[in-house]
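Asks: Following is a predicted model, sequence given first.
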Amino acid sequence: MVAIHQQEQHEEEEDVRYIAGIDEAGRGPVLGSMVYGIAWCKKSFVPSLKTKGFADSKQLTPDKRRELMDFMEKVRGPNGVDYASDALSARDIGARMLDSTRSSLNEIAFESTCRIIEEMLQKLAKMGDDDVDVHAEKSKEGGSASEAMAMIDTVYVDTLGDPRRHKDRLSGKFPGLSFVVESKADVKYPVVSAASIVAKVERDEELESLASSVVGSGYPGDERTKSWLLSQVDPIFGFKTHLVRFSWQTSKTILEESKAVEVSWDCEDEDNDSGQQKLWSTYSSNKKSQQVGGKAKKKRSAGVESSGIGRHSFFRSRKLQKIDAF
């Protein structure tokens, strides 16, 4: 009898632990945000997700996605399903990928995934509810990150890249969590499907202002999308809408083919220890360099002025010079 009671108690504790799912929407399109969604619920609530028909959001109609999103909003809470999202706008993606310290889309996606996991942990930690705090006592502050991790049985993640590498990175960032990283996880696990719907609905709402029949799918290979992008070209600012990802090759090609104005930016002075030559030294009379410790050391003469070559006439006519000291 004691063994049976202990088994029943263990099963009850397992049922009140949480599982979470993570998925994204909009990774590939040239238009709109990339949205990462996370959903979590008690293991005992999973049958309810299955009954409602949670599946990969891409396989559902917009009306069905909206219906399931309404259901999640209705049952949102510790005994239903909760969720969070992180949206990276087309402008943000372009800025990160085209910056001087370029970030890959995989790195941007990983950071987004970490943010939504942290948001989930913060919400669980604040709950401080005895019936879900299985492995740790409730703290006065409402729980800690370690206590929140103890509430979670498994985090299921859908991935497009190398599952093992992605899992290792997540486990390194959150050593207290158990991750299952798989391709097509949104089809296998209802909680990942819920996360997929959170992400897809948020992205759909952003693009509602655009007529899909005109814009197409938003993917680079869609001819309707390409035609629409051509109609949105601005010769100075690139595109008339902020929804275009400038870092996508499709956008770059269209701007080149449409003969948009090419802009050359004047390089700003760098700090002395940056290892980069300053703009004014490029035009100094002494352009020789000497080898010091295997590295080229640029000779600079203090006070050498810029010749103004390549600068706008506004600055040259007013004899405005760059200075690095006052």
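Replies: Done, it's in.
Asks: going forward, measure contacts between C-alpha atoms and count neighbours the same way
Replies: Noted.
Asks: how about the helices of this protein, start to end?
Replies: For the chain, the helices defined by DSSP state H cover 2-15, 46-52, 62-74, 90-98, 105-127, 145-150, 163-173, 185-188, 190-207, 212-215, 223-231, 249-257, 279-282, 313-317.
Asks: To Ala25, which of those helices lies closest?
Replies: helix 190-207 (5.3 Å; C-alpha to C-alpha).
Asks: What distance do you get for Ile236 to Leu229?
Replies: 15 Å (C-alpha to C-alpha, to the nearest Å).
Asks: oh sorry, the question was meant for Ser48
Replies: From Ser48 to Leu229 the distance is 43 Å (C-alpha to C-alpha).
Asks: And those two? Which one has more around it.
Replies: Leu229 (22 against 13; other C-alpha atoms under 10 Å).
Asks: in stretch 101-111, what's buried?
Replies: Residues Ile108, Ala109 are the ones in stretch 101-111 that count as buried (16 or more other C-alpha atoms under 10 Å).
Asks: Could you do stretch 171-188 as well?
Replies: Residues of stretch 171-188 classed as buried by neighbour count (16+ other C-alpha under 10 Å): Phe174, Leu177, Ser178, Phe179, Val181, Glu182, Lys184, Ala185, Asp186, Val187.
Asks: Wait, Ala195 touches Ile19, no?
Replies: No: if you go by C-alpha atoms under 8 Å, Ala195 and Ile19 don't touch, sitting 11.7 Å apart.
Asks: more crowded one of these two?
Replies: Neighbours per residue (other C-alpha under 10 Å) separate Ala195 from Ile19, with Ala195 holding more: 32 against 23.
Asks: second one coming, line it up with the first:
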Amino acid sequence: MLKKSKVNLNEISHNSAMGLVRKVLDMGVLLAEVYIDTVGDPEKYRIKLTEKFPGIKFVVAKKADSLYPVVSGASIVAKVTRDRALRNWVFDETALNMHMKTGSGYPGDPDTKQWLEDHKHPVFGFPTLVRFSWGTCTPFFKDAVEVTWETDEVDEDATNNGSAKRQVKLSSLGFTGFKRKTEEIESSGKGRCKFFQARKLELVRKFQ
């Protein structure tokens, strides 16, 4: 319950596209054909969409924005919408000297790199505006503080006294620059954080 559930960008893009199609259908629009710039394998993506919406013809292609005018137009609308969202972005964080000179957002943009440098934090990483798994963030995590906390996980060979408890390194969770696989180390013996104990919060895997 307390861990992040990782979702890759392909899945996010697919779900967003299907959500848009569903929204249009719910508006009562008679949708016959949909043209999409692929994310991942075009044929697999087309099959996935067709199975979800069997009454619609889907055309999925690489570089579809250069092949089909309707996709070109949608690409322009998407970029304008993104730029507008960034211009009007309101930070959740309240730190001083935060600014929105983000540049284009592309890895090679010096303004984007400078923005990341200006807004990095050794413990918290970046403001919520930034996707931490973005590869461009990796170099900025080399000086990040390594934090550990007690995990709810217990080894299968755990004894009754709980000696098999482990700690999980925060640095391995969510930061691209570190190991993808959760690294476990011997417990400090302190047990779970008092915050979770006091509120009786536990890791939940199954719901009834």
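Replies: Looks like it came in fine. Being a predicted model, the structure only gives us computed values, none of them experimental.
Asks: Name the single longest strand found in the second structure.
Replies: Using DSSP state E to define each element, the second structure has its longest strand at strand 148-154.
Asks: Aligned to Ser103 of the first structure, what sits in the second structure?
Replies: Correspondence of Ser103 of the first structure to the second structure, assessed by TM-score structural alignment: Val7.
Asks: ditto for Glu13 of the first structure
Replies: So, by TM-score structural alignment, Glu13 of the first structure is left unmatched.
Asks: Would you check how far apart Glu13 of the first structure and Leu177 of the first structure are?
Replies: From Glu13 of the first structure to Leu177 of the first structure the distance is 17 Å (C-alpha to C-alpha).
Asks: Could you do His166 of the first structure as well?
Replies: 14 Å.
Asks: Gly238 of the first structure too?
Replies: Gly238 of the first structure is 44 Å from Leu177 of the first structure, by C-alpha to C-alpha.
Asks: likewise Ser85 of the first structure?
Replies: 19 Å.
Asks: aligned partner of Pro107 of the second structure in the first structure?
Replies: Mapped onto the first structure by TM-score structural alignment, Pro107 of the second structure lines up with Pro220.
Asks: again, but for Ile36 of the second structure
Replies: Per TM-score structural alignment, Ile36 of the second structure is aligned with Val157.
Asks: Would you confirm that that match contacts Ile22?
Replies: Yes: Val157 of the first structure is within contact range of Ile22, at 4.8 Å (criterion: C-alpha under 8 Å).
Asks: Among those two, which residue is more densely surrounded?
Replies: Set Val157 of the first structure next to Ile22 and count neighbours by other C-alpha under 10 Å: Ile22 wins out with 31 against 28.
Asks: Look up how far Ala84 of the first structure lies from the more buried one.
Replies: Ile22 of the first structure is 10 Å from Ala84 of the first structure, by C-alpha to C-alpha.
Asks: what residues are shared contacts of these two?
Replies: Both Ile22 of the first structure and Ala84 are in contact with Gly37, Ile38, Ala39, where contact means C-alpha atoms under 8 Å, 6 or more residues apart in numbering.
Asks: Now, those that are in strands?
Replies: Gly37, Ile38, Ala39.
Asks: And the shared contacts of Ile22 and Ala84 of the first structure, which is closest to Gly94 of the first structure?
Replies: Nearest to Gly94 of the first structure among these, with distances taken as C-alpha to C-alpha, is Gly37, at 20.6 Å.
Asks: ok, that closest one touching Asp86?
Replies: Yes: the pair Gly37 of the first structure / Asp86 is scored as a contact, 6.6 Å apart, by C-alpha under 8 Å.
Asks: overlap in contacts of those two?
Replies: With C-alpha under 8 Å, 6+ apart, Gly37 of the first structure and Asp86 have common neighbours Ile116.
Asks: which residue sits closest to Ser103 of the first structure, ignoring its sequence neighbours?
Replies: In this structure, Ser103 of the first structure finds its nearest non-sequential neighbour in Met97, 5.0 Å apart by C-alpha to C-alpha, 6 or more residues apart in numbering.
Asks: Brilliant, that's me finished.
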